[in-house]
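**Student:** for reference, the sequence and a predicted model appear below.
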Amino acid sequence: MPFVDSHCHINFPDLANQADLLLKQMADNQVSHALCVSVSLPEWPGVIEMAERYPNIYASVGVHPDYEDTPEPSVEQLIELAQHPKVIAIGETGLDYYRLTGDLEWQRERFRTHIRAAKSCGKPLIIHTRAAAEDTLRIMREEGACEVGGVMHCFTESWAVAEAAIAENFHISFSGIVTFKNAVELKEVARRTPLERMLIETDSPYLAPVPFRGKMNHPALVKHVAEHIADLRETTVDAIATATTANFFNLFRAARP
């Protein structure tokens, strides 16, 4: 069964200039599809260009919470861009209190804008949360994010947060971080997350899994995330691949063949 990388940034310069090689490596490692995720509107044309060039690459549209000095999206703008047939999700969006300090109300308002756009166009959300789980879950509930569901990407929070997100109709996505030796709590989350609510990702070019930690990450390496989770759960890699690939296409319905 093939793997799917549910979150990558292959439009970033270090990867975009070797895109043909990346796609070959994906094929060689049984990675059938990848979702190239938007982080800002100025960079979105590069995201959609990648999706248009390769039939097995999909795109999202959104503005990352870390991007402070960037054009602010409107609900209407996100909806309009999401009409492109290769756009299958809204995001990545969410809250990040780790890198930025001060009055972050603009982050919370941006997050609400994305949820409203997702509900209007009927496409799921890709949510980033770091050092902000309580507010992230609160806004998800207040804005009715459960109506479209989505994924808590590159998950690094506790089982309690995962359980709360699952109750809001969200999937939990594991990146190469789960393979790191010191990620003890996250490994327990990977053991406990229901298989039907699990996705895998690279978040490339960042966070390469063991044994490639510290090197540039790319979608072909997502299989190492699956292998580690299979070991944690004492099951087969094929079981993880089968479940996470099916989950991807069930969640991101616009990507269905």
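**Tutor:** Yes, it's here.
**Student:** okay, CA-based contacts and neighbour counts for the rest of this
**Tutor:** OK.
**Student:** just the helices in this structure please.
**Tutor:** With helices called from DSSP state H, the chain shows them at 13-16, 19-28, 44-53, 75-81, 105-121, 133-143, 159-167, 184-192, 222-233, 237-251.
**Student:** buried residues in the fourth one?
**Tutor:** Residues of helix 75-81 classed as buried: Val75, Leu78, Ile79, Leu81 (neighbour count, 16 or more other CA atoms under 10 Å).
**Student:** of all the helices of the chain, which one is nearest His64?
**Tutor:** Among these, the nearest to His64 by CA to CA is helix 105-121 (9.1 Å).
**Student:** the closest one - contacts with which helices or strands?
**Tutor:** Judged by 3 or more CA pairs under 8 Å, 6 or more residues apart in numbering; DSSP states H and E, helix 105-121 is in contact with helix 75-81, strand 87-96, strand 125-130, helix 133-143.
**Student:** looking at the ones you listed, spot the one closest to Leu35.
**Tutor:** Leu35 lies closest, by CA to CA, to one member of these: strand 87-96, at 8.5 Å.
**Student:** what comes into contact with that closest one?
**Tutor:** Strand 87-96 is contacted from outside by 37-39, 48, 58-66, 78, 81-82, 107-108, 110-111, 114, 117-118, 123-132, 135-136, 252-255, using CA atoms under 8 Å, 6 or more residues apart in numbering.
**Student:** and for stretch 250-257?
**Tutor:** Here stretch 250-257 has contacts from Tyr58, Pro85, Lys86, Val87, Ile88, Ala89, Lys123, Pro124, Gly149, Gly150, Phe249, using CA under 8 Å, 6+ apart.
**Student:** comparison target, given below:
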Amino acid sequence: MELFDSHAHYDDERFSEDAEEVIQSAYNSGVRYILNAGSDIASSRKSIELSEKFNFVFAAAGVHPHEAAKLQNDDEKTIIELCNHPRVAALGEIGLDYYYDFSPREVQKFWFSKQLSIAKDLKLPVIIHNRDAHEDTLEMVKSHAPFEASGVFHCFSGSWDMAKELLNLGFYISFAGPVTFKNAKKSVEVLRNMPMDRILIETDCPYLTPEPFRGRRNNSSFVRLVAEKIAQIKGVQVEEAAEITTGNAKRLFLQPISSS
């Protein structure tokens, strides 16, 4: 059974001592593909470095809304340069976060729009972060549509109505550890209605560890628990859920790399 962890952060300081060991352990457990997402310029560079060390690790480069206030105008060129690296499979993670508001909302919107435009120009899929900003995120995505290379809303927390609009725009929707939590009613509803060919799975490690390991540092090997939950909700075997979600992620992220 092959699994694809479509969103990880092995550049995070919580992996500072053992990132490579944990990545190899995940591979040995059946995780055959990992996409490491950048959150700023430095982490995007680290993501690329990891992708050069492991042939099953791919990188995404981009700047998270938390870090948007630190960007300077010249950083646009740097983002483009990073995204042109042959191991970069997507631009991300980018988006809006109104829960923490670490960056002013207008600054978040400015850099979200800028990076959406870069992704379109480079024909790269986008990885979108959306927390407590559903209306504005959807509006901005619509204003930049269509996206030839598509994209994914990672760790989706929106409603089924929002999911339907994203599906109509050609997006994939990814689920992480929270779908295993007891209070995950909204995510379960979305999953029940989702077509299987648009579902991705992820860990967002070291964050969002699924049950029954909630509270521990997350890692890619736990993505199997997300696959098992999806299989349960969709009424299929876990092997089928793994095969379909892995195929979906390969179609979204790896085709541009294999064709370049």
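**Tutor:** Structure received. Being a predicted model, the structure only gives us computed values, none of them experimental.
**Student:** residues in contact with the nearest residue to Glu157 of structure 1 once chain neighbours are set aside?
**Tutor:** Leaving aside its sequence neighbours, Glu157 of structure 1 sits nearest to Leu186 (CA to CA, 6 or more residues apart in numbering; 7.1 Å). Leu186 of structure 1 makes contacts with Phe155, Thr156, Glu157, Ser158, Trp159, Val178, as judged by CA under 8 Å, 6+ apart.
**Student:** so which of these is the most crowded?
**Tutor:** When neighbours are counted by other CA atoms under 10 Å, Val178 leads these with 27 neighbours.
**Student:** I'd say that residue and Glu227 touch.
**Tutor:** No: counting by CA atoms under 8 Å, Val178 of structure 1 stays clear of Glu227, with 10.7 Å between them.
**Student:** overlap in contacts, these two.
**Tutor:** By CA under 8 Å, 6+ apart, no residue touches both Val178 of structure 1 and Glu227.
**Student:** measure the closest residue in space to Gln232 of structure 2 that isn't next to it in sequence to Leu208 of structure 2 for me?
**Tutor:** Nearest residue to Gln232 of structure 2, sequence neighbours excluded (CA to CA, 6+ apart): Val238, at 7.8 Å. Relative to Leu208 of structure 2, Val238 of structure 2 is positioned 21 Å away (CA to CA, to the nearest Å).
**Student:** could you do Asn219 of structure 2 as well?
**Tutor:** 10 Å.
**Student:** same check on Arg214 of structure 2?
**Tutor:** From Arg214 of structure 2 across to Leu208 of structure 2, the span is 7 Å (CA to CA).
**Student:** of those two, who's got more company?
**Tutor:** Using other CA under 10 Å, the more surrounded residue of Arg214 of structure 2 and Leu208 is Leu208, with 21 against 15.
**Student:** okay, now the closest residue to that one other than its chain neighbours: neighbour count?
**Tutor:** Residue nearest to Leu208 of structure 2 in three dimensions, not counting chain neighbours: Gly177, with 5.3 Å by CA to CA, 6+ apart. Gly177 of structure 2 sits with 28 neighbouring residues when counted by other CA under 10 Å.
**Student:** same question for Asp97 of structure 2.
**Tutor:** Counted with other CA under 10 Å, Asp97 of structure 2 comes out at 23.
**Student:** just Gly144 of structure 1 next, same as before
**Tutor:** Per other CA under 10 Å, the neighbour tally for Gly144 of structure 1 reads 16.
**Student:** check Leu167 of structure 2 too.
**Tutor:** Leu167 of structure 2 has 15 neighbouring residues, counting by other CA under 10 Å.
**Student:** in contact with it, which residues?
**Tutor:** Arg198.
**Student:** swap in Asp66 of structure 1?
**Tutor:** By CA under 8 Å, 6+ apart, Asp66 of structure 1 lies in contact with Asp96, Arg99, Leu100.
**Student:** next one: Phe153 of structure 2
**Tutor:** Applying CA under 8 Å, 6+ apart, one finds that Phe153 of structure 2 lies in contact with Ile127, Ile128, His129, Asn130, Phe171, Tyr172, Ile173, Ser174.
**Student:** return the residues in contact with the last one.
**Tutor:** Read that as Ser174 of structure 2. Neighbouring residues of Ser174 of structure 2 by CA under 8 Å, 6+ apart: Val152, Phe153, His154, Cys155, Phe156, Ile199, Leu200, Ile201, Glu202.
**Student:** in strands, which of those fall?
**Tutor:** In this view, these that belong to strands under DSSP state E are Val152, Phe153, Ile199, Leu200, Ile201.
**Student:** if you rank those residues by neighbours, which is first?
**Tutor:** Within those, most neighbours by other CA under 10 Å means Leu200, with 32 neighbours.
**Student:** that one contacts Tyr172, doesn't it?
**Tutor:** Yes: the pair Leu200 of structure 2 and Tyr172 qualifies as a contact (CA under 8 Å) at a distance of 6.9 Å.
**Student:** now stretch 144-156 of structure 1, how far from the centre of its chain.
**Tutor:** The chain centre lies 9 Å from the centre of stretch 144-156 of structure 1; the measure is CA atoms, centre = their mean, to the nearest Å.
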